[in-house]
Each structure stands twice: as C-alpha cells, then as structure tokens.
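A.B. asks: pasted the sequence and its predicted model underneath.
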Amino acid sequence: MIAGFPWSVLGIEPTEDRKAIRSAYAARLKAIDPDADVQGFSTLREARQEALWLAREGIAATDREAPFDDFAPMDDAFPVAADDERDPLGAGWDAQAPEPAGDTGPVEIAPVEADRLTHEADMRRLLDILQPGGEHSTEPLTAEEYEEGAALMRSIMEHVQDAAIDRQSALEGWLAHWLASGWPRSGPLVEDAVETFEWGRDAGLIDEHPAVAFLNDRLRALAFLEAVQQPDHEWHKAYVELRKPGKRSRLPWQGTNIANVNNLLIHINENYPELHEYLDSDRVASYAEPDEVGSPWRWVLIVIAVLWFGGRLLSAIGPSDNDLGAMPQVELPNRVISTEQRDELARELVGEDYAAVDLVNAFPALYYSLNDLHPVEIDSEEARTRTLNNQRQVIRRSLTVAATTAGFEELVAIKQHRLDMLRATREQEGGNGCLVLIQGGTPPVSVSFDEEFLTRERDLAGRLVASGTLAQAAGEFPESASIPGDMVDEVMTRMGISRGRFEELASGGGDAAGKCDYAIAMLEAILRRPGSVSADLLRMS
C-alpha cells in the first residue's frame, strides 16, 4: 500500500472538499501519459475514487492499513469501487514479498501476512476466470475453469468466514458483486456461495443486498426452469408448446391445454420474467390474442366447402388432356438462386445448424433477403463475397432492432458486437463513417472486418435465431436513461474532456468525431460492468 494513500498520490492534504479532490486529480492527470504509464494512471484514478469516498463518508484518514478495512461505496446497483476497477484490493497492492534493504539474509513472511497475500491472489484469479480479459463474457466455464473456480471459491469463502466480523460483510459484498456481474458465466459457482452465506434467507427482505437479490432471483428462476422441463411437471407440455417457433395453431385439435399455457405465462410474468428468453416470442404473443376458434364442426364444414368449390373451379377452367399436349414447352429464365445455394449462404451467415427454410419464422428479414437473390449475385467469388457482405448488413440492422427487446445476456452480446463495429469503423472511416453506424445501425459498406469478427457475428446471429429474438417485432428505445456519476467521471477521463463537453455529447450535440468517441467510451465503460447499470442505459448505448 502506498504510504499516505490516497492523499500522497493526489499531492494534497486530507480533505472533505470533493471539488479540491477533483482539481488535484485533474492537475496530476496532465502530467501522466495514460498509454505510456498504465500503472500510474490506474493508481491515480484509484486515489481519486478513494479520496472521494473518504470525503463522502467524512473519514479524515491519511492511510488505509488493509485493502478491506472498509468496503468500497455502493453504486447504483452493486457495491464496487466507483470506477469499477478490477483491482478491489487497493492501489499499490503487490502479491510479492517486500525486498529486504541490503544484505540482511532471508526474510520470512509472517503466517498472517502470507495468508492475506494468498487470499488476495485467489481473488484476483477468480476475477480472471469470471471476466476473462477484463470483459464481461457469456461463454460458459470450461470443465477446467469450473474446477479451478470452485477451488478458489472454497478458499475465499473459508477466508471470509475466518475474517474479523467487521471485514466479513465487506468481503461477502465483494464476492456477491462479482458473481452477479459475471452472470451467467458465474452460474455454476453461485449455489455454493448462497448456501455458505445463507443468502437465501434474505430473499425478499427490504434490506436484501442488491447483488444478492439478483443472484437469488436467477437461482429461483433456474430451479423453476429445471422443474418445468421434467415430463411429469403439470406445465411441461405448456412449456414445450411455448418454445415452438411461430404463432400457435387456431385449430380445435391442436392438442394443447390452453388453460395450462395461460397459467404458465401468468406464473412466469409474475415471478420469473427473465425466463421469457427461453420461450418463442411469437408463440407467447399469439396466446395473448383472442381465441376465435369456435365449434369444431364449423371448421369441418368450411374445409369441405373449400375443397368442393376448388375442385369445381379447376374442372371448369382447366385445359383438357389434348390441350395440354398441344401447349409449347417454354424454358423459364432462372430468376432466383437454388435452394442449395440459399442454404449454403444461410449456413455461412448464421451457422451450420441452419438451412434457409429454418429462417422463415426465426429470422424472416434474412430469409426473404436470401430468397430474392438472383444467380448473377453469386456467379463469381467476387460477386458472392459482395452478396455475403450485403446480407451481413441485414443481420446488423436486425441486431440493432433486437436490442429493444433482447434479454440481459443477449443485450450484452449485441452491445459488445456494436462496440467492435464502432472501433473498426472509427479506425477505417473516421468520425463521419462512425456517425453513419450510430445513426443507421450499420457501418458503411467500405468498412472491412476480419475473420475473427465475422465468426463472432455469425455465432451471435445463430444464437439469436435459436432464441427467436430476431423474429420479434421492434420495440421502443428508451428516450432517456440515468448515467451513474462515477461512470460520467470515467468517460470524461477516458476522453480527456470537461463536464460541459460531456453533457453536450450526452445530449446528442457535438461533431461527428466527438459523437463517435463518446459512443465508444460509454460502451466500454458500460460493458466493464453491465450488471450494474440500468437496462435503459444499456439499450440506448
């Protein structure tokens, strides 16, 4: 720990004047090149946040003897340092034993100090597993990662239980926050923590910790989902029905107990709304429409009448056998590509699991776009590449629309995809090209993407096709959203701009380059901790 932290880093005496703290930070920031001195920049930011917290709490302290003597302040959703650094252990932390001064012989680390260093190293490694590369991930843990993560969790939980009472709450809050922020990747590791700390007993209480409430809700939802998937559950058939693609049948012999379907939907809406992402949206919506199916005999009579009338009409206007024999054979021009060619393109765009016909309900925008293609559009490798790029623009527009209705996990993935597009477009086409993407949802056609990006895009599209998200009607984007104060500070720092400039860009003003840089910086900040910002802010970004 740096002596006198945070005041020695800021170069001021301990104070509760938040304006003085920010001024000192700004002055020190001018002397640092964030790209060249990453550690110094990180330490300075942590010093500012530590000082602001001490000022807010009215604690006139000049040093902190241990990283978790006090826990970091709460933000809008979970307790975490205001800049949400992945270093919750304090600036200047070093997991190595201090070097002895001079030739004083071997230095032994006291058992207590060694235990603390081991514990903090375990916490760092757990963060690396939950958020690989410092980014939120929806990829499930591998078997090796789960085994290592479970061992780390056991070690950390034992340390928490052995810690002093005044530190237990802080350590427990830290663990709850990162498990919530790492969801769903953290899912397999959550149950042990809930059982160990008895978080379930706080469920529904007024003072339930926000991160614990998040985890409790998801565990209850997953438990119900596992139960309803069992064939002997009273709502199992209703669950299977609601997962089928497309609208429900209106025929009286459809064989589904409508009462059970409605009861299941009511239960999910009231208790586990997040489970809608496991259902087909069109199917669910069709059960909300009035049921116009009347007596089954009415349908029988209608079918008989249609068949009789159709037969009479064909016999009246149809040509005789002699007429058919006399008709000239005309070879029609090939106006559309073959089914095999459409299937090949579909698999390249959304994955090997899908033929073109699979998209008719699950991704109609892409299906009809593929259906309208002419052979000349794939008659050479160059034409085929150009056609694939055009179809990818259809996917990108659809992803923008899907952000209005997607569930949390899908929304985070969509926004990570958007951030990757913004970065590539900014680099290749500058601010004006980036503004095209911001305003229209797709980058200029001149922007090229590498194979790694295209593979991620294909996997994301395939995942959303499977969940039915790309078949949903467009929702409404929120008109406004609250930005946490510490996130404002982070974006201002990343961009090196004033509060006035930030407010101008946040309200839609400024030049193209500024708007582009703001969009990138805001998304970077949000995706570092997506579980701790509002859904409205995530959808708007």
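C.D. replies: Nice, I can see it. All of these numbers come straight from a predicted model, not from anything done at the bench.

A.B. asks: every contact and neighbour count from this point should use C-alpha atoms.
C.D. replies: Will do.

A.B. asks: what about the helices in the stretch 251-400 of the chain?
C.D. replies: Secondary structure of the stretch 251-400 of the chain, counting by DSSP state H, counting those that start in this stretch: helices at 258-271, 281-287, 296-317, 321-326, 339-350, 359-362, 364-371, 381-402.

A.B. asks: same question for the stretch 401-541 of the chain.
C.D. replies: 408-440, 451-467, 485-495, 499-506, 512-527, 535-540.

A.B. asks: use this one as the comparison:
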Amino acid sequence: MFLNQRLKGMRFHEKVQEPGHPLHKAWTELSRPGAAGIVDRLKVKRLEVHKLLTGIRDRYPELESHLDPERVASWDPKPDDGTSGIGPRIVRGIVIVLVVLAIPRMLSQCSDGSEDSAPPIAVLSDAEVDAKVREIFGLSVDMDAVKRVDPKLARELLTAINKPDIVLPLNFVRLQALGSAEVADRDALEARAELKAIWLTAAQAKSAQICRMAMDGDLRALTLDFSEKERAREQDLLRKLLEAKVLSHMPKGGETRYAIPGWLVNDTLERSGLSLERLKAALTDPDSAERCEAETALAQAVRASPKKVPDDVLKGL
C-alpha cells in the first residue's frame, strides 16, 4: 500500500510539471524561491494553490519537499488560533427560515499585504496613471489623492496599472472592495453590498458563466457592461470605500453565519421568481444551476433597502 502511494506520488510529480496540467501554474509558483509578492499572487489563482497543497498533503506529503518552504509559507499563513489554512478563506453560512447551512467560499486576493514593499517603477506617465485612476474613482481622484488617503493601496494599484495583463486595474480595486467586509463600518458595508448588486446584475445580463465568475469573486479578467448612470454610481461607491480606507485590507477569513430576515426572503423570492424551496437550495448549494438568479436577486433586494438589512447579512453578502 505504501509503495503504491509512493508510485502514485511519483507519477503525479511528473504530470504536474507538464504545462498542460491544471495545477502546473500553482506547482511552478510554489517551486520558486522566496516569498510571493503582489505580482506573483496575480498570476496564479489562490484556489489552485489551495487545491495543490491540500491534495499533496492528503495524498503525497513527501512531494512538499520539492516546493520552496518560504514560498509555501507566504501562500499558506497560519491563523492566530494555531490551525493551518491556505490564505484568506470565508466560509459563509446562510440561515433561511431558521435553517443554517454553510457555504465554503474562496475569496480571490491580489494583494500580498506587505507594508514595506517598495513602490513599483512606473511604466506609464503620471498623466496616463491618473487617467486610469479616474476611470476607477471618478474625475476628482488622481494617484496623488489615492496616495494621501491610502499609501498602501496606491502602491498596489500602481502595480496593477502597470501590469494590466495580470489584472485590470478596475478589477483589482473591485477585488479589494469584496475583501473589505471585515473592517468596513456600516456605511462602507452598505456601499460594498450595493457594488455587489451592480456587478451581479451586469454579470447575469451577459451569461451564466460570467455571473458565476462574479459570484465566486473571479473578477480578474471580467469585463462588465454598465449604463453611464451605473458606471458613475460604481465610481461613487468605490470612492466611498477609498475614503473609508478599507481597500488595502488583507482579509483573514473565518466562519460567518447570518440569518436572512423574513422580509428580505420575501423580496428575494419576488425578484428571483423561485419558490422558497428552490431559493433555499440555490443559496445553500454552490453548484446549483439557479444560484446566479438567487444571489443576484438577494443582492438586488439588499440594495433596495440597505438600511433595514442587519450588519451580519451585509458582511456575509
């Protein structure tokens, strides 16, 4: 039995080094020397790194010796409680009509959380950089304004602007907005919830696949089509999160449970056109074919009456 496992491990080791293997990028990333930086984290999906490390630790633990320990540690921080985990993870529990179910969700991150990282060398001119920043936050905000409010975000945003092949600058900021729930105050939580409603509505209008990507936080290469009014609203909301200084936060993750109140369930039912049982199934099953309709309807219902929504729902949305 032991010999069979070792042979399987050897075969996996050979295959994962082939460019066509689904975890090849993650293996290559974890094999490189030194801690991962912001650009490295943009090149590889955190979920792929998680799958690789979880898989070899469960089945072929001897293979981890082929990876760089410092690199692995930078992707695999240990939470304060002493348990191990692969990066920020949010397990979202939804209570619908007194039923509590947990949904595992991976939050994609593009930030390395380093306070001391040297600012990247600008490839674009200052005017070009400012134009990119204004596309995100509106005409009143340039890079100098971002630096004054949140220097850490400014460094990371400049990297994204100069590396658009890795992640579009706007999508980088959208990802940071998704990860801000842990530190956002009530006003910022409402802004974040409205942003998610805008994104899901636009994604659903494009296709089921695009909607699923938006739900899963896979925004890196996503292009969403907005009306001029919605685009201006997104800029207003992102500017509000910038001013709240929550866009450079690196989420720690953890378990979040929240109860959807009856009035919000009813509004979501009406918007989705689903029955109560189908809505419950869609919101509690990540693989449900109706998950997009359910989550989009929930986000729209929250957007319609944000002041009535409990804090824990806004954080878990």
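C.D. replies: That came through, no problem. Remember, predicted model here, so these are calculated numbers, not experimental data.

A.B. asks: ok, back up a step: ok, which of the helices of the stretch 401-541 of the first structure comes nearest residue 355 of the first structure?
C.D. replies: Taking Cα to Cα as the criterion, helix 451-467 is the member of the helices of the stretch 401-541 of the first structure that comes nearest to residue 355 of the first structure, at 11.3 Å.

A.B. asks: give me the mean distance between the closest one and the second structure.
C.D. replies: Helix 451-467 of the first structure: mean distance to aligned residues in the second structure after superposition is 2.3 Å, counting by mean Cα distance after the TM-score superposition for the first structure.

A.B. asks: what residues are up against the most centrally placed residue in the first structure?
C.D. replies: If you average the C-alpha coordinates of the first structure and look for the closest C-alpha using Cα atoms, centre = their mean, you land on residue 412, 1.6 Å from that point. Residue 412 of the first structure makes contact with 527, 530, 538, according to Cα atoms under 8 Å, 6 or more residues apart in numbering.

A.B. asks: residue in the second structure matching it?
C.D. replies: Counting by TM-score structural alignment, residue 412 of the first structure lines up with residue 190 in the second structure.

A.B. asks: and residue 537 of the first structure, by the same measure?
C.D. replies: The pairwise alignment with the second structure assigns residue 537 of the first structure to residue 313, based on TM-score structural alignment.

A.B. asks: which non-adjacent residue is nearest its match?
C.D. replies: residue 258 (5.5 Å; Cα to Cα, 6 or more residues apart in numbering).

A.B. asks: do you know how far the one you found is from residue 276 of the second structure?
C.D. replies: In this structure, residue 258 of the second structure and residue 276 of the second structure are separated by 18 Å, where distance is defined by Cα to Cα, to the nearest Å.

A.B. asks: which one of those two has more residues nearby?
C.D. replies: Here residue 258 of the second structure and residue 276 are compared on neighbour count by other Cα atoms under 10 Å; more neighbours surround residue 258, at 21 against 15.

A.B. asks: what strand or helix carries residue 103 of the second structure?
C.D. replies: Counting by DSSP states H and E, the element that carries residue 103 of the second structure is strand 99-106.

A.B. asks: the first structure: matching residues for that strand?
C.D. replies: Counting by TM-score structural alignment, strand 99-106 of the second structure sits on no residues of the first structure.

A.B. asks: isn't residue 28 of the first structure up against residue 7?
C.D. replies: No - checked against Cα atoms under 8 Å, the pair residue 28 of the first structure and residue 7 is beyond contact range at 11.9 Å.

A.B. asks: okay, the two: which has more neighbours?
C.D. replies: In terms of neighbours (other Cα under 10 Å), residue 7 is the more surrounded of residue 28 of the first structure and residue 7; the figures are 22 against 15.

A.B. asks: now do the same for that one: its match in the second structure.
C.D. replies: When the structures are aligned by TM-score structural alignment, no residue of the second structure is matched to residue 7 of the first structure.

A.B. asks: residue 23 of the first structure versus residue 7 of the first structure, what's the distance?
C.D. replies: In this structure, residue 7 of the first structure and residue 23 of the first structure are separated by 13 Å, where distance is defined by Cα to Cα.

A.B. asks: could you tell me how many residues sit around residue 174 of the first structure?
C.D. replies: The criterion is other Cα under 10 Å. On that basis, residue 174 of the first structure has 21 neighbouring residues.

A.B. asks: what stretch of the second structure does whichever helix or strand it is part of fall on?
C.D. replies: Taking DSSP H and E as the criterion, residue 174 of the first structure maps to helix 165-181. Helix 165-181 of the first structure corresponds to no residues in the second structure, going by TM-score structural alignment.

A.B. asks: quick check: what element follows that helix along the chain?
C.D. replies: Following helix 165-181 of the first structure in sequence order, the next helix or strand is helix 187-197 (DSSP H and E).

A.B. asks: report the distance from the helix or strand that that following helix is followed by to the chain centre.
C.D. replies: Per DSSP H and E, helix 187-197 of the first structure leads on to helix 210-228 as the next helix or strand towards the C-terminus. Its chain's C-alpha centre lies 18 Å from the corresponding centre of helix 210-228 of the first structure when counted by Cα atoms, centre = their mean, to the nearest Å.

A.B. asks: could you do stretch 311-323 of the first structure as well?
C.D. replies: Here the centre of mass of C-alpha atoms in stretch 311-323 of the first structure, compared against the chain's by Cα atoms, centre = their mean, lies 59 Å away.

A.B. asks: gap between the two ends of that stretch?
C.D. replies: With Cα to Cα as the measure, stretch 311-323 of the first structure spans 19 Å from end to end.

A.B. asks: can you find the partner of residue 236 of the second structure in the first structure?
C.D. replies: Using TM-score structural alignment as the criterion, the counterpart of residue 236 of the second structure in the first structure is residue 459.

A.B. asks: and that match, how close does it get to residue 410 of the first structure?
C.D. replies: From residue 459 of the first structure across to residue 410 of the first structure, the span is 12 Å (Cα to Cα).

A.B. asks: which one of the two has more residues nearby?
C.D. replies: Comparing residue 459 of the first structure with residue 410 by neighbour count (other Cα under 10 Å), the higher total belongs to residue 410, at 20 against 16.

A.B. asks: which one is the more buried one nearest to, not counting chain neighbours?
C.D. replies: Excluding the flanking residues, the one nearest residue 410 of the first structure by Cα to Cα, 6+ apart is residue 464, at 7.6 Å.
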